[in-house]
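>>> With the sequence up front, the predicted model follows.
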Amino acid sequence: MTASGAQPAVLGRGAEIDRIRQLLAAAGDGSGSVLWIDGEAGIGKTALLDQVLAEAASRGCAVRSTAADAAAKAFPLRVLLDCLGLGAAGPDEVLAEVRRLCGEAPLVLAIDDLHLADETSLLVWRRLASRTGRLPLLLAATAHPARRDLAAGLAASRIALPPLGGEVTAQLAARLAGTAEIGPRLRAQLAGARGNPGYVRRLVLSQPLEVAAGIAEVVSAEPPREVAEAVAAGLRTLTSDARDVLRLAALLGSPFPATDLHAVSERPMIELARHVEEAMTAGLLEETGPRLTFRHGLVRQALRETTPGALRAALHHRAARALHACGTPVERIGEQLLASAHLAESEFDDWALDWLAEDGRSLARRGPECAEQLLATAIPQLRRDDPRRAELRATRVLALVQLNRAEQVRDLAERALADSSDQPRAAELTWHLTWSLAALGLAEEATAVAEEALDQPGFDRSWLARMNAMLGRVLLTEDQFEAADGAVERAVTEAGAARDDYARGLALHVRGSGLARRCDLSEAVICFEEAAAALGDAPEHTDLRLQVLGDRMMLLFALGRSDEADAALHELLEIAERSATESRLAAIRLSAAYHCFTVGRWDDATAELEAAAELTAHMTEPERSRLHGLSAMIAGQREEHEAFRHHLAELGPAERGFPLVAEVLRAEIDGETDRAVQLLSGFLERGDRFATRYVFLPQLVRLAMEIGDAATATAANDACAEDASVGAVPNILAASQHCRGLLDRDPPALRAAIELYRKTNQSPKCARALEDLALLHAERAEPAAARKAYAEAAELFQALGATWDLRRVDARMRAHGLQRTRRRAQRATTGWASLTKTERRVALLVGEGLGNPDIAAELCSSRRTVEVHVSHVLSKLGVRSRVDIAVEATRHRRDEVHSGS
């Protein structure tokens, strides 16, 4: 079927409609005003203006309305005359007519697209606006975003329409389709509309839909060309030059640096800035830190698809050469070459092959997926005697290593080794082959290959060092600690003799990993610091350096050195955002999100998860499951029901870690405590090693005791005590004390756990321990102590936004006759009051003139996390720029100072 074109009712605008009703009520009492409805094209300004008229009519108001058009500019006073239904008349007669109508009933005078009105109408409109306070008159208008100047100087009530939320967007699509629900493919397409009702409408109405059991679904996962054409047609309000610039921008990815657009467009910067500003004003482009991005993915897609393929291929190839000429990073050049190759389906020219031979290794480290695809296409085009062929094959092996494709590395490395007569290149290929065998779980074969290579004469000392370090890593996976230590010592010696910083860094990392596996965390941290110092900031060392820094950060946190761990995480993210491959960055973002979740920075955790979600194509299946598991944990505890259901549906097998604990949370919320205990008991059956299972054991003790399963509770307590005895570090000691306090009903043990949680900055766990302590005091008829712990737990849960935890603790304490005296009011959904604590702090720092990198440093966060927070602030405040945020922040800082808060 094809969806009907019936206009749906206004959805998701409850706060705005409430504000309109207030203005109408005031007009009815004789105090008029001006209403300015603002927002990007397609956001629903006209629909809301229609709602104003409907509400006014239902209240008995007189209603006069019109929509201005371009032809109106040629006729003085045309728009207001049409609105009031007058023939030929002058300004004074218009004013008299308005006064007459106001004398009969409250009057609503509404003009859609006021920016198209003639100058005389605009002048009279302003005169009317100055008199609204003395008349029962509501003037309502919409205009193009570029003409906000029309409201300047007016005491107007401005309603800035933000994008619709995900669930409301889905409801709108269902109404347009004439069904109750929509399917997952259509829901995925709607993400490109970014909550813009106009783009939602084009998506639904411009393609065929299938309906089954009341659910509308698109035929194809990708929108058809008809959708692209419909969206592109909606850009005709832009100047032709702005559309041309946007078409080039659509080739550059999103986000993209303005310098790239300058290089590719070959336009003067001043001229380019004018066209970019036009696109930003129209809500098509927006700033993301120092870069630009399409506000709606659907627009970028439409511009790309409506450009003929042959022309796009030529433009991509020209872009690659232009970007190379101005020194653009290799990954952006590679993306342009790859796009051109996919479209043209022709052989690479000599320039492209020479570029791959010269810069391919850098591309393999920075953009391995792109490098692999380019090399897989380029290598078959070369003759066997072409000197570039051997180099490109070795580079492709490197790219596959970066992508963790061990099976392909093994196959290609073995074939390349059979053809190679160059010993340094053979040594490199053997090293990668050893890695692939170890990654495939073939430790014995990996050891044999490494040892055979080390027995070969004439091995370069750098490769001796690297091979010994790799051998040490393989032996370590088999718990052959002494043999691994010997290989590492040889690696350190050879690396020193060869002055090979990479080999030394690798060897020290392996040594530190061995110490960590033997629970000597303090010495392991020192090793990792020495490894990072050896690696330095050489670009070719980036991947290993990030591994070292990530391991160091986790050990610092495990040792209770939380401030150092925060600083280490900031350093890790700063380097990763600048230099990491997308797969490595995805893994680091997940680690960052987990750390932020653990220390109670849930807004930052959510922002990191949003940023990580952009990289799902570069994640392994376990990483994607971890992403959805952790996202589900936060959404469930914050009672964000739609997001909770979505992430649960996306989970992989719930066998361990956050996917499993997300399922436990679902069971708890559903009141299935037996199932929750059964799921968590898997940690005991698998015998997870130190630094993993202890995280979840207090929860298992608590739930097992709730259902009277003393045996499981005792086993969980014993397991945590065993972990604490092996690795006596604050995090594990805190968990062990928590378990014992629950099992033995021992307040001192719980207080000891709470103190350790506080010292290690783990507010979510501290809140749960305080809840457990409050309940224990209540059971022991110690109300004063119970109230104190209860209040502290509730304060922490409130700071986290953990409303489900708050309801749970309230219910548990209410059973003992205890109740909180104050409850937090429901959070607003728009405006300053809707900002989270973190978002408010980010907004205030923007108001102080700080850029995203400086804000990230201030918050020990990542640049991308700050970008996500800024995006949320823009949306919630209904503004478009950092300047607007700064204005709001300054006003609220001033209000707080005046109020003494």
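Cool, the structure landed.

>>> CA only for contacts and neighbour counts going forward, please
Fine.

>>> What distance do you get for the residue nearest the centre of the chain to residue 568?
Centroid check for the chain by CA atoms, centre = their mean gives residue 610 as the closest residue, at 2.0 Å. Residue 610 sits 21 Å away from residue 568, going by CA to CA, to the nearest Å.

>>> pretty sure residue 812 is touching residue 776, no?
No. Using CA atoms under 8 Å, residue 812 makes no contact with residue 776, being 10.8 Å away.

>>> of those two, who's got more company?
Neighbours per residue, other CA atoms under 10 Å: of residue 812 and residue 776, the larger number sits with residue 776, 21 against 18.

>>> Helix, strand, or coil at residue 654?
At residue 654 the chain is in coil, as set by DSSP: H, G, I helix; E, B strand; the rest coil.

>>> how about the helices of the stretch 201-350 of the chain, start to end?
225-233, 240-249, 258-265, 269-281, 297-305, 309-325, 330-344, 350-366 (DSSP state H, counting those that start in this stretch).

>>> For the second one, which residues meet the burial criterion?
If I follow you right, that is helix 240-249. 242-243, 245-249 (16 or more other CA atoms under 10 Å).

>>> sorry, back to before: setting the sequence-adjacent residues aside, check what's closest to the residue nearest to the centre of the chain.
residue 868 (7.7 Å; CA to CA, 6 or more residues apart in numbering).

>>> Put this next to the previous one:
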Amino acid sequence: MVESSMQPLRGRSEELGRLLDALRAAEAGTPSLAVVSGEPGLGKSALLAAAVEQAERHGFLIAQATAQQTDDISPLSSLAPALRAGREPLIDTEHFMELAALNTQPLWLAERLADFVGRRLDGKKALIVLDDAQWSDPLTAFALRVMIARLSSHQVLWLVASRPAPGGVAAQLVSAVQTQVAVHAIELGPLSAEAIQDIAKDRLNGPVESVLALQLAGVQGSPFLAEQLIAGLYLDNALPGTPASATPVGPLLTGPAPTGPLPPGLVEGVRRRSTGLSESARTLVRTAAVFGSEFRLEDVAALMAEPVAKLATALDEAIQAGLLVDAGSALRFQHELLRSATLADVPPSAQRALHGAIATQLIAAGRGAAVAAPHVLAVAQPGDTAAVSTLRQAAQELLATMSTTAAEVIQHAFDLTGADDPLRAEVGVDVVAVLLTAYQYDRAKAFADDLLSGTALYHGPITPDLRATIRLHLAPRQWVAGRLERQDLFAPGAAPHLTERLTAYRALLSPDEVPPTDLLPRMIDPVARAIVLAAAAETARAEGRYATARDYYVEARATPRELGSLPNSRLEVGELYCRAETDELLDALNRSRELMTAGDWQSAAHLSVLHARLEFAAGNLEAAEEEARTGLRWMNEFHDTRLAPGMHQVLALIALLRNQPTQAREFAGADSTVNTLLAIADGDDKAVARLRDVPEGFPERIDLLVRADAEDLLAARAAASPSVAALGAHELVAAGNDLKRLAAATEQLRTTDRPLLRALAEDRYGRAELETGDRATGVATLERALESLTKLGATGPAARIQAVLQAAGVRRRRWAAVQPRAEAGWEALTPMERRVALLVAEGHTNRSAAEELVISASTVGTHLRSVFSKLEVNSRVQLTRLVLERFAPPPNA
């Protein structure tokens, strides 16, 4: 890459070189994350600008944004400018509006965003930049983690700048993605004295006078302070001959707020620069400094009781003085250090008065309590009930879209109440509710326990209703997370409806406590009744009574949402499991697909397990595998892997169907059923008997019972849930060698939506016909099963059927298509993966390959990641080289 045409970036050649190396790697197909960290004023933004300029020169698509201090009250506000700005925005208007509808579902939003951006980046090299990342809103921080992991096969460099903050946004980002992409940590220290002198020479277009050189030695290696000194803003103990002001030369740098005391002389420099301003302009700048780093002119005008038009001249003065910049929809200070220096000249008492006036004005203007909250916090004192009320309202306003911020706001409200103030208990309930909505269960539980245990957190009375209310806030999430404990479900003396709800929750823990269903109509409280219905549904489902369980789930979901109500999404997961077992598999599968992009993201793990299992049951092995791996990634993201065994079961079963025993063993772990299947695959016929012990909740348990000839268990299953699949499976086993009954059972199972079960039935019937009956019927039936399994990619059972046909003397031209596939190398690729690999090697993007294959670009990306893994390559360039080597014509051809 060539030298930049911008003014030279002094003293950062090594750091810029590392970024240029990362850009080259991205261009070659190796994506990475670069994190630039440093204290305020050390030139992070200038380094980013130099990298952007170089990337533009080499045809990179550029998407960049700068986070602002106020971003934490608006979802995705830090990243949105990068998504929508530039000549080639990453997200078009239609898709951006679709994303806006998912603000309350961060997981689905991040996944959809990754899909949209992935489509946009197909075949393109891109640089995506976020400056001042320490101020990112929580949704931006989360979305970046998901996007970087999801787009790890694209030609992209993610470039983030942040001030040092252990455990902050940048650190969390690195921790989350370092196993998916390479990470470059670039720490900026102070510039050398020589580099500072070079900056001065560049700005002045000539030599540096000795007096200025002496002052530059006091800027402590900060390019920002050097810029201000040269521009006449930084006057540290001005010496004779030093200009009091000067016309700024070159743009001022931008950066984050200072973490320590302001550099000596900066406040005086800003004060001197302000001296030349009119009184109106000085008031404007000082008032704006209290508003924040970004503000609206109309808000400042209202506070100053001046018409906006009258402040136009004053604003122009402040801009010309290099203090403010017009960003279009808002105004901001050129640099946070300039705002801090301005604010230092406003007496604390005046700041407090202004913050109070700003908060009052914003609320009166209808801007909402959330916008006013930072100013309320700046002046609120313990015991300020008005401030507490505003903050509680702000937390509720933020809860739907910015639950993490809402959690911090409500905590502040709680801290403003006295330990013995009765209001503290009421706000404490809010804290628990908000923390749970923000998916901070551990924090909510710890807070609730402290609040109810009479610690220093709260000295007021712990009433039975308070105890019951807090426990009922916790109980729904505890049940979903598998953490519901019996001792937490008692509150003697609480109101009857609260007591009834706690009692109902105990039924969820113990089937023995579920009241008879004929007593349900007598229950007074509808929420308690719904909880008992859910308990009855869970019991019926565990016993294989799927139709009964389905109906209970449906009735439970119809109850209005109140304190203690179970999450509807979790109840619907149970309902869909049951529907899939009562001849409604495809309907359940379609609904699960809808929920995967619009359901309650906090039930994502349960939804993901459900979806993977339903895709597997429907024979969609690739979709099931992709969903299982995605679900495992989500579980790791939320540090909750309780449901991982269910995903591992699905992945192990898929590996066995593909004749990949090594992968199946990796997923199996201590799972007895999968290990039994592995033993059978290894030739242990006696292991088949152990399949009778397969647990009720195992994926496609009915198939395994057929393989184990468990007629009694299949009979019980058919009696408890008389679905076509259950009845047909029982008849298939009960028929023995009766060809007429086998034919009828097989015909019955052909009407189901379970292709693996259909193939199993045809295999059994076909073999029986081949051995003792009509050879033509037997061969045709086995070939039908073979064709079905081959299309599904189930090469393991397909190979076994093929062997039977070959032994029977059947000859076909394409037997090799179902031979056991290797687990690595070119032979390990599925036919679709090979087609994707060849198209990519020809230069196709994911999008154009998708059009060629008539599939989605996302599916192409899934196949491409699998190709990379099996061929042990990590870029399109390496893949192309391997394909060319494999298919190159022989010498002298």
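Noted; the coordinates are in hand. Bear in mind that the values here come from a model prediction, so they are computed numbers and not experimental data.

>>> one step back: pretty sure the residue nearest to residue 610 of the first structure contacts residue 607?
Yes. At 5.8 Å, residue 868 of the first structure counts as touching residue 607 under the criterion of CA under 8 Å.

>>> picking that back up, adding distance to residue 377 of the first structure, write the helices of the stretch 201-350 of the first structure out as JSON lines.
Listed next are the helices of the stretch 201-350 of the first structure as JSON lines, based on distance: least, CA to CA, whole Å:
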{"stretch": "helix 225-233", "distance to residue 377 of the first structure": "28"}
{"stretch": "helix 240-249", "distance to residue 377 of the first structure": "25"}
{"stretch": "helix 258-265", "distance to residue 377 of the first structure": "25"}
{"stretch": "helix 269-281", "distance to residue 377 of the first structure": "35"}
{"stretch": "helix 297-305", "distance to residue 377 of the first structure": "23"}
{"stretch": "helix 309-325", "distance to residue 377 of the first structure": "16"}
{"stretch": "helix 330-344", "distance to residue 377 of the first structure": "9"}
{"stretch": "helix 350-366", "distance to residue 377 of the first structure": "11"}
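
>>> Which among these is found nearest to residue 195 of the first structure?
Between residue 195 of the first structure and these, the shortest separation by CA to CA is 11.2 Å, and it involves helix 297-305.

>>> next one: that closest one to chain centre, how far?
Per CA atoms, centre = their mean, to the nearest Å, the displacement of helix 297-305 of the first structure from the mean C-alpha position of its chain is 21 Å.

>>> distance from it to the second structure after superposition?
By mean CA distance after the TM-score superposition for the first structure, the fitted helix 297-305 of the first structure averages 7.3 Å away from its aligned residues in the second structure.

>>> what does that helix contact?
Helix 297-305 of the first structure is contacted by residues 191-194, 199, 225, 227-229, 231-232, 246-247, 250-251, 284, 294, 312 when judged by CA atoms under 8 Å, 6 or more residues apart in numbering.

>>> How about stretch 740-749 of the first structure?
Residues outside stretch 740-749 of the first structure that contact it (CA under 8 Å, 6+ apart): 698, 701-702, 705, 713-714, 717, 737-738, 750, 772-773, 776-777.

>>> Now those residues in a markdown table, please, with extra columns for distance to residue 643 of the first structure and secondary structure.
What follows is the contacts of stretch 740-749 of the first structure, written out as a markdown table (distance: CA to CA, whole Å; DSSP: H, G, I helix; E, B strand; the rest coil):
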| residue | distance to residue 643 of the first structure | secondary structure |
| --- | --- | --- |
| 698 | 27 | helix |
| 701 | 28 | helix |
| 702 | 27 | helix |
| 705 | 30 | helix |
| 713 | 32 | helix |
| 714 | 35 | helix |
| 717 | 33 | helix |
| 737 | 34 | helix |
| 738 | 31 | helix |
| 750 | 33 | helix |
| 772 | 28 | helix |
| 773 | 31 | helix |
| 776 | 34 | helix |
| 777 | 36 | helix |
